[in-house]
Structure formats: C-alpha cells, structure tokens
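Enquirer: Coordinates only, no sequence provided:
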C-alpha cells in the first residue's frame, strides 16, 4: 500500500467526514473499520438524527450558541474547544447537504430544525435500517469510495506507530501495519468497555443499559494514552433514563426514555428518598443514577396528570402508551401508600418525599429539599392526582463524554501540554467539551462533523494543500 497522507481509525460520522474532507483537499486517506463489512454497526447508524448544539440549531448565531454551550456545561467546557465549535457550526448542514445528505424539520422545537431524513420511526426498539443515520453513513461511504478512498473492514487498530516523536501509523488486528503521514482517532467512546465503565463511570456497569451499538471499546483513548496523550473528563456520559426492563427487553431501547417524566417529578431509591436534582434533566439524572451502589434499583414516581400529560406523552415513542405495550413495567396505586407497597418502596419515606416535593412547589421552596432541586431544565409538577405511578428504571449509556484532550485543530495534546505531532482525535473519543460535573450534553452528531472537518483541514494545512483546494 502506498503510504497515505492519513489513516482514520473508525467509520462513524466523525471518521467519514474527516475522510471525505481530506480527499476534497487533495489528500489521500484510508479508513480502518473494525466492523466486518459495510453494514457495520456504530452509534451513528442508530442515532436519533438531530443536528443541534446545546439544544440550539447549528445555524444559530455565534453569540447565542456560545452562551447556550456555557449554560449547558456550566462553563466547564474548554474555551478553546468552544471557540472551535462556535466558529464552525454554520458549516455543518451546508457541507453535509453538498455531500447528498438530506434534512427535514424533525419536530416543533427549534433545535430539531435539522434532522436527518428519512427520520427514525416514531416507535420503540432498535429500528434503523434505511433511516437517517444509516442513510447518512451509506452516502458518506459511497462518496469516499467515489473519490478514490479505501475502507478496510474487519481491521481493529490496536496501537500507534511512533517514530522520532511523530505518529507514523497504526498496528491493526487481522491486517499488516498501516503507515501514514498522520493518524486520526475516530473510534468513539469507551461505553461498551465494561472495565473502563466500571473504573470511571459506574461500579455496577451490569446495571447500566448499553444504549448504544456496542462497538465503543475505548481503543483510541488507550492507544493515545500509551503514546503520551492526556485523557480528560472520563466520568460522564450521554444517555437517558430507561425502563429497568430494558436490561432484558430489547424492545424498550433506545426508546421510550423516561427523562421527561423524571425531570418533572421525582426519582427515588427503594428507601423512598431522592438522590439527585431532577431539574437538571434526563442526561444528568442518568449520570447521577449510574454513580449509585445499585443503579437499577430506582423508580420514577409521578401521578395521573403527568402520565396523561406532556411528560408522559412527549418525545419519540413516549412511555405512554409505548412502554406497557412493549412489556415494560408500570406500577399503580390509588394512594402513595398503596403504590409504595406494590413497588416495594419504603412507604413512610416515600410519603414524606412526595409531601416535601408538593409542599416545595406550593411554597416555591425547591431549594430546601435534600438534595436541592433546580428548575434549570424542567418545571416540577405536583404529585397529587391518583392513580399514582412508579416505573422501575435504570440509566442507559449512549456514549462517554470524556477522552483524549485535543486543541482547536483536533491535534492530540500530550501530558506535558504540547501537541503530539501528526496525531489527531475527533468525535466521541475526545474530551474537554461535553461532560463536566453536571454532565453537560451538547450534541454528538454536530460535534463530530465539526471535528472531522477541522482535523482534515489541519492535516491539509500542514501538508500545504489547503489553499489549493479551499473552495471545495
């Protein structure tokens, strides 16, 4: 094989955007993909398809977008990464559209303005063939091949070749080493590596539903760390609160999610006590639940108004009516005491927790609860109208938010604070933007697209070809 300008590890959206942009800029590129063939699973293929940043449209003006990112991350995002995202966000949809990717307006919220077409079916379960993310990957693969790029399947990169302080290629299972003038790590997070999840995310990974393609094993992060890279923010993940039955019933993931019910009401353990600030929203609740000693022994508790109203009937394949239709457990009681008995929750403690919740709403004293509750992401609803409900729940992990530290050009940063020459990382294998103490989520598809464009352009810049192809 002729030594390419870059070898890209991973064939998700980040890797394929980088690969296509590299060829646009006159570079040569090879993609190494662990999947067996072009129908390989990855998170992009099964994604929801919404291109947003901090729940703002990617076309949002920079000032408002920056404020939204700082708000969602509680100002914990690396300012250099924020600058990179804000200055490139407007390019996402035009570039993908030029590649033949189609968008529709996916819902009433402005952040849903750019949703992949055709959209996912509005029903539970993992049903993605011929829909948004699947179609996007097929288009980008076809474009890459048409431009002369090569994809090597059934080839997992396991190590970096470093010569003279520079990254010079990768070692690959089931394939000879691939030498290249640069390497781009784009193999996603480590969510499916249970040992890493146990170390950084949850001591009980078996009680956290793998709400993902099962392909994110963290090889990129481990390879980079062995080469001297700094890893940052490894404790947080993007995910949702799911029915506990999703652990054994595949019809209950990736949807319905319980986020809206949970954020508007309370989430308790078997002891009847709250353990998190529900007002921070579903991603935060899932992260806080994963830190518990028993993450799957939790319940979302609410009343009939919530079940029949927006919290219960909102979003993709909402829990009402889909959860029970697909075999999920919904426990009911005409009183809180009866509900506690049916759900095996400590009755006195649950009654006290519900009363405190209702009293705090009436008196606008949410902060006096323990733990304190905010209204940053959701407005709480009283739990007063019978029947009362409890749904056994568990956290579901879609992708980890921490990983390899990079700079604004997607260059990997070493533990001594300097770029590692010719080594880049993009998408969910990176850290420093999402996550943080409050698990701030920004939007994986948009982030990955921007990272891919930026990495390819930096490689071209260093090769001296960017100016010759800048308009492509």
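Expert: The structure has been received and is ready for your questions. Since this is a predicted model, take the numbers as computed values, not measurements.
Enquirer: Could you use CA atoms for every contact and neighbour count after this?
Expert: Fine.
Enquirer: Which of the three states applies to residue 288?
Expert: Under DSSP: H, G, I helix; E, B strand; the rest coil, residue 288 falls in the helix class.
Enquirer: Please enumerate the helices of the stretch 151-300 of the chain.
Expert: For the stretch 151-300 of the chain, the helices defined by DSSP state H, counting those that start in this stretch occupy 194-200, 219-226, 259-264, 282-290.
Enquirer: right, and those helices - which one's nearest residue 77?
Expert: With Cα to Cα as the measure, helix 282-290 is the member of the helices of the stretch 151-300 of the chain nearest residue 77 (15.8 Å).
Enquirer: Can you tell me what sits against that closest one?
Expert: In this structure, residues lying in contact with helix 282-290 by Cα atoms under 8 Å, 6 or more residues apart in numbering are 201-202, 204, 208, 236-241, 258-260, 262-263, 275-278, 295-296, 298, 394-396, 438-441.
Enquirer: for residue 456, helix, strand, or coil?
Expert: helix.
Enquirer: Residue 3 versus the closest residue to residue 36 other than its chain neighbours, what's the distance?
Expert: In this structure, residue 36 finds its nearest non-sequential neighbour in residue 154, 4.4 Å apart by Cα to Cα, 6 or more residues apart in numbering. Here the criterion is Cα to Cα, to the nearest Å. By it, residue 154 lies 20 Å from residue 3.
Enquirer: Residue 442 too?
Expert: Distance of residue 442 to residue 3, given as Cα to Cα: 36 Å.
Enquirer: sorry, back to before: can you tell me which of the contacts of helix 282-290 are in strands?
Expert: If you go by DSSP state E, those have 237-241, 298, 394-396 in strands.
Enquirer: who wins for most neighbours among those residues?
Expert: residue 395 (33 neighbours; other Cα atoms under 10 Å).
Enquirer: Is it in contact with residue 242, as I believe?
Expert: Yes - contact criterion Cα atoms under 8 Å: residue 395 and residue 242 qualify, at 6.0 Å.
Enquirer: The structure to be compared is supplied as follows:
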C-alpha cells in the first residue's frame, strides 16, 4: 500500500494529537508510608503535574486521632499540590506516614510536588462568630466533656464543646478504657457476688491513702452502675460480655472492659452521640480565660483560634473537662521535683494543665497537686502504656534482670513503679504464657502493639524458657527457678512470697511472651477542688457559681494514688453530673427571667 505526501501529513498530525492526549491524560499511582499503627497505602491521581485526588486504600491508624489526617490534611495536600505540610497535632506519626505515601506515589508517577505547601496554604476562617451564647459551655472533648455535653443537651440546654486540639478524645481515647463498676452485669458470670459500691469506695479511699474526699468518692461508686448502663444502652458502648479486670488496689474484680480494650470504643460512640444530638464540637479552639460578672459568677469563656479571639457566653455555666497536666514536664517537676527528665509520659499532648490556672484565677482552689502517678508498665522507647501487658491482671509476672519477682503484680501503681525503680537498670520484664493469654486476650486485642514492640526489640515470643532467657539476658537457671516456684504456688492464697491477691497461674508450658517495661508519668491526681455536685469550690469550700469541673481536671477523688479502672468511672459519672447541673442552672435562669 502506498501513501501520498498529503495522506502522510494527515496521519502524522493525527498521531501527534493522540500523542499529546496520551501525555496529558491523568496518571494514577499508589504509594505507601508507615504510620503509628502500620502501613498507610494511598492511590493518587495526577494531571498536568498536579494532584487531582487522593484515595486512602488502607490504613490501621486510630480512627479518632487520625480523622483529620485523612480529611483536612488530605484536602490540604490536594489544595497546595504539596506533601510538605505541617503534621496534625496529636497525630504526628499518622500524618508523616500519610505524607510519605503521597510522596511515594508522586515519585512513581514522575511528578514533582511543590516544596512550598505550608506557605501557600491560606488559613480559611471558619463560620464561627466572634461572640456567641449558649446555655452551657464545655471545655475539653474527652470522655468527661462529651458526657457533660450530652447530659446538658438531654436536659434541654443548648451546649457547645471547645477543644484545643485538632482531634477529640485526649487521654480518654488512648487509655485502656476499663471502667470499675460494683455489682455490674458481668460479675455474676464470674462468681463475684459480694461486691458493693461501699466496698468500691473503701478500696478507692484506702488506695489513695485516705487523702480523697469520701463524699465525692461515694458519689463516684454509688452512681457507677447507672452510668455504665447509660454508656451501654444510650451511648452504645460495647463491653466484653464475660471478662473483667482486677486492677491493683481493688479487693474485687469489677472493671468492665470495652471491646478493643482501649478508650477508642468510648470516644467513637460518645462523639457519634454528640453529633446525633446536634452538639457543635469546635476543635483547634483554645480556652484562655473564664469570664465573670460583678458578683464573681462564671459567665463564659474567652478562647482563641489561629490567633483570633472568640467569646462564648454561658447562661448556666462552664464545665471544665480539660484533663490533667501529665504531658507538661515543667509543671510536673514544679509540683513533684522527683519526677524529673528521666520520665517519659503516657499522656496525650493535650494534657498540659493551663486550664487549672485559668480556674484558679477565677477563684477555684487547686488541691493535691503534688500527687502525680506513674504507670509502671510502659514502653521504654516511647513511654506509652503497654496495654498488651495487661496480661498482668490475669497472671503475668514481673521479673528483674536477675530473674526474680520483686513485688506483687496486682499492687498499687505507685508501689509497683517505685519497686521497679529500685531494680537493676530501673526496668522490669513482664512474662506470661498462652494459658494466661487465652484469658487476657491482650495479644489478640493489641496486634499493633505486638508488631511495634517486637520490631523495636522490647518484646519476644518464645516457645520455651531458654529462648526467654536468651532474649532478656536473664540467667536461665534463675529464670527456671522462679517459674518453678510460681508453679508451686498457683491458686488464690498460695503465694508465699508476695501474696498475689488473685492467685498465681501455672507458667510451666509455653508459648511465652515477654516484654520490657519502665514507669512513665500517667495521671495527675491534683486539680480543682469539687463537691459531689461537681461544683468548683474556692479556698473556703464554697461553690463558685457557674463553674463545674469533671475528670482529671479535679483534685479530690483519688487522693495520693488513682486505682486502675477508676478514671473512666470518674470522668463519666462527674461529667454527667456537671452537664446536667449546668443545664438546670441555665433553665432556672430562663424561668426566673420570664417571671
């Protein structure tokens, strides 16, 4: 077949058009990065050297903490055509993993992204008026804050939640989430038939060296069951149906365990309930001062976002649910100099304590500030709680570098922490086997921790004790002797060495799990003085009108030491009390004004 020059020219032109179209067509590639809890995989579509869309194919990050990574940060990457952006505060590892995945996809596509993303990202003012009014203003979007807001709304009040972080949850999200409740619905299944709110109250009072306010403690334990049922039946929180934890310092097994064994179950359900009730939750909004009228009544909150001032008036009152100050190293050292730079923290970056001083300037009394708890079993690398080692509550033992037990594993957190610090190297090894693991289910419940701790070299799975000895460098002879002694004392009441209150469990058979642990700063018992009505009190013990507080921001519930499992009981019980009381204040004020 022959072609004349004209036809060849046409053909060449057509081919050129097709070539240009092919060059200009969108290109889609995948990229991967590593977040806090595993691999993040994205699919990115590019067109004309710009990002058109990003689809997250898979990720294992905490759904609450990472929410803004996969919404706001993702949108900003597309908007700026850049992966060089600031990370989301409180979700830095997730942010870096996501941004790395986008960069990986761009590299595969041969696309050069902008290096000036942060400069080109213009702050867009949200549709929030400079001044607004509500019946109740809640400061802090953790468990206590959500409980207060939900109850205020149910009572009939208008309510807003202010959260200084980009995401909700705070310490309530990253905790184990267990909740102590006497006479709960699981106890009869496990043969626990003689518990009571008063027994729980006495355990709490004695566990805090009798420094707590017994009237507040009795409110905590007396309303625990109704609050747990509220969480289960109204909020939708799921609990393990046939399992409880017995934390150190308790005389009965009474801690309900949320599905997943973290606070994520609570916060996702509380957040969803608040959303369904139409409660606005404003993130990145930092409260800076309490507003008061001429009589001293708290009437609202001054706040800031992106350097701009806002004012939220509260007809009924303000609920401070801002948590403690365990992530503020300078503040911790100020009140307890022994907790110096050696200690990492388990706490959320939000736990910095400024709101306590805000309350103090409004007349509130701060008490027990020197009582700061360390959690004994934490990751030596990051300082975070090793939830996987909650197997301790079902029989795991603590060993020092000599292979010796040195404390009762169910002792109070402060007692165990101090005992660990006295051991060679100031660390411990936590050892358990599949017999214990089948009850605790901690490895199953925390696969991310299992992978992370194994990868960083602080955890090992072994088929026999020789493997455990090789990994830990504990002399095998000593390790075997300790395990043999434990096996000779199994069952309740048989621990002749440390009187293990729940009874030791047989460790003669593997598979074994062992993880290294150190104490980290965990809970600040001090804070705003309150009464059983969650009212903030001044130095004379008088209520400050319009000011309520709940959760770790308060300072009279736990005395010198908080018992494990009491935090969620505390935040939900007093969060509900505070929200309802502030709402009734607002409704009463409206009634008085009308009449």
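Expert: Received, thanks. Just so we're clear, the structure is a prediction, and the values are computed from it rather than from any experiment.
Enquirer: If you count surrounding residues, which of residue 442 and residue 3 of the first structure has more?
Expert: Between residue 442 of the first structure and residue 3, counting by other Cα under 10 Å, residue 442 is the more crowded of the two (23 against 15).
Enquirer: In which helix or strand does the spatially closest residue to residue 333 of the first structure that is not a sequence neighbour reside?
Expert: Distances taken as Cα to Cα, 6+ apart put residue 339 closest to residue 333 of the first structure, at 4.1 Å, once the chain neighbours are dropped. Following DSSP states H and E, one finds residue 339 of the first structure within helix 336-343.
Enquirer: what's the next secondary structure element after that helix?
Expert: Downstream of helix 336-343 of the first structure, the first helix or strand assigned by DSSP H and E is helix 347-362.
Enquirer: what residue of the first structure matches up with residue 170 of the second structure?
Expert: Aligned by TM-score structural alignment, residue 170 of the second structure pairs with residue 42 of the first structure.
Enquirer: what about residue 341 of the second structure, neighbour count?
Expert: The local packing of residue 341 of the second structure (other Cα under 10 Å) involves 10 other residues.
Enquirer: Skip the chain neighbours and tell me the closest residue to it.
Expert: Per Cα to Cα, 6+ apart, closest to residue 341 of the second structure is residue 329, 7.5 Å.
Enquirer: Okay, that neighbour and residue 361 of the second structure: tell me how far apart.
Expert: In this view, residue 329 of the second structure and residue 361 of the second structure are 22 Å apart by Cα to Cα.
Enquirer: So those two - more neighbours on which side?
Expert: Neighbour comparison, residue 329 of the second structure and residue 361: the larger count goes to residue 329, with 17 against 12 (by other Cα under 10 Å).
Enquirer: Tell me the counterpart of the more buried one in the first structure.
Expert: Matched to the first structure by TM-score structural alignment, residue 329 of the second structure sits across from residue 194.
Enquirer: wait, isn't that match in contact with residue 204?
Expert: No - no contact is recorded between residue 194 of the first structure and residue 204 when judged using Cα under 8 Å, the distance being 9.1 Å.
Enquirer: Pick the one among the ones in strands among the contacts of helix 282-290 of the first structure closest to residue 381 of the first structure.
Expert: Closest to residue 381 of the first structure, out of all of those and judged by Cα to Cα, is residue 241, at 18.3 Å.
Enquirer: mind checking how far that closest one is from residue 201 of the first structure?
Expert: Going from residue 241 of the first structure to residue 201 of the first structure by Cα to Cα gives 15 Å.
Enquirer: can you check residue 93 of the first structure too?
Expert: 33 Å.
Enquirer: ok, now residue 325 of the first structure?
Expert: Residue 325 of the first structure is 32 Å from residue 201 of the first structure, by Cα to Cα.
Enquirer: and if you look at residue 21 of the first structure?
Expert: For residue 21 of the first structure, the distance to residue 201 of the first structure equals 34 Å [Cα to Cα].
Enquirer: How about residue 142 of the first structure?
Expert: Per Cα to Cα, residue 142 of the first structure is found 37 Å from residue 201 of the first structure.
Enquirer: More neighbours: which of the two?
Expert: Shown here are residue 142 of the first structure and residue 201; by other Cα under 10 Å, residue 201 has more neighbours (23 against 15).
Enquirer: wait, that one sits on residue 239?
Expert: No - judged on Cα under 8 Å, residue 201 of the first structure makes no contact with residue 239 at a distance of 12.0 Å.
Enquirer: Taking the centroid of the second structure, which residue is nearest it?
Expert: With distances taken as Cα atoms, centre = their mean, residue 174 lies nearest the centre of the second structure, 2.1 Å away.
Enquirer: that older thread, residue in the second structure paired with the residue nearest to residue 36 of the first structure?
Expert: By TM-score structural alignment, residue 154 of the first structure lines up with residue 284.
Enquirer: Next up, the contacts around its match.
Expert: Residue 284 of the second structure neighbours (Cα under 8 Å, 6+ apart): 163-166, 305-306.
Enquirer: Residue 261 of the first structure too?
Expert: Contacts for residue 261 of the first structure (Cα under 8 Å, 6+ apart) come out as 300, 302, 306-307, 311-312.
Enquirer: same thing with residue 146 of the first structure?
Expert: Residue 146 of the first structure sits next to no residue when contact means Cα under 8 Å, 6+ apart.
Enquirer: Please report how far it lies from residue 139 of the first structure.
Expert: Between residue 146 of the first structure and residue 139 of the first structure the computed distance is 10 Å (Cα to Cα).
Enquirer: Straight-line length of stretch 335-355 of the first structure, end to end?
Expert: End-to-end distance for stretch 335-355 of the first structure, by Cα to Cα: 13 Å.
Enquirer: repeat for stretch 472-481 of the second structure
Expert: With Cα to Cα as the measure, stretch 472-481 of the second structure spans 16 Å from end to end.
Enquirer: now stretch 341-355 of the first structure
Expert: Distance between the two ends of stretch 341-355 of the first structure: 17 Å, counting by Cα to Cα.
Enquirer: For that stretch, which residues meet the burial criterion?
Expert: By neighbour count on 16 or more other Cα atoms under 10 Å, the buried set for stretch 341-355 of the first structure is 343, 345-347, 349-351, 353-354.
Enquirer: what does stretch 226-238 of the second structure give?
Expert: Neighbour counts over stretch 226-238 of the second structure (16+ other Cα under 10 Å) mark 227-228, 231-232, 235-238 as buried.
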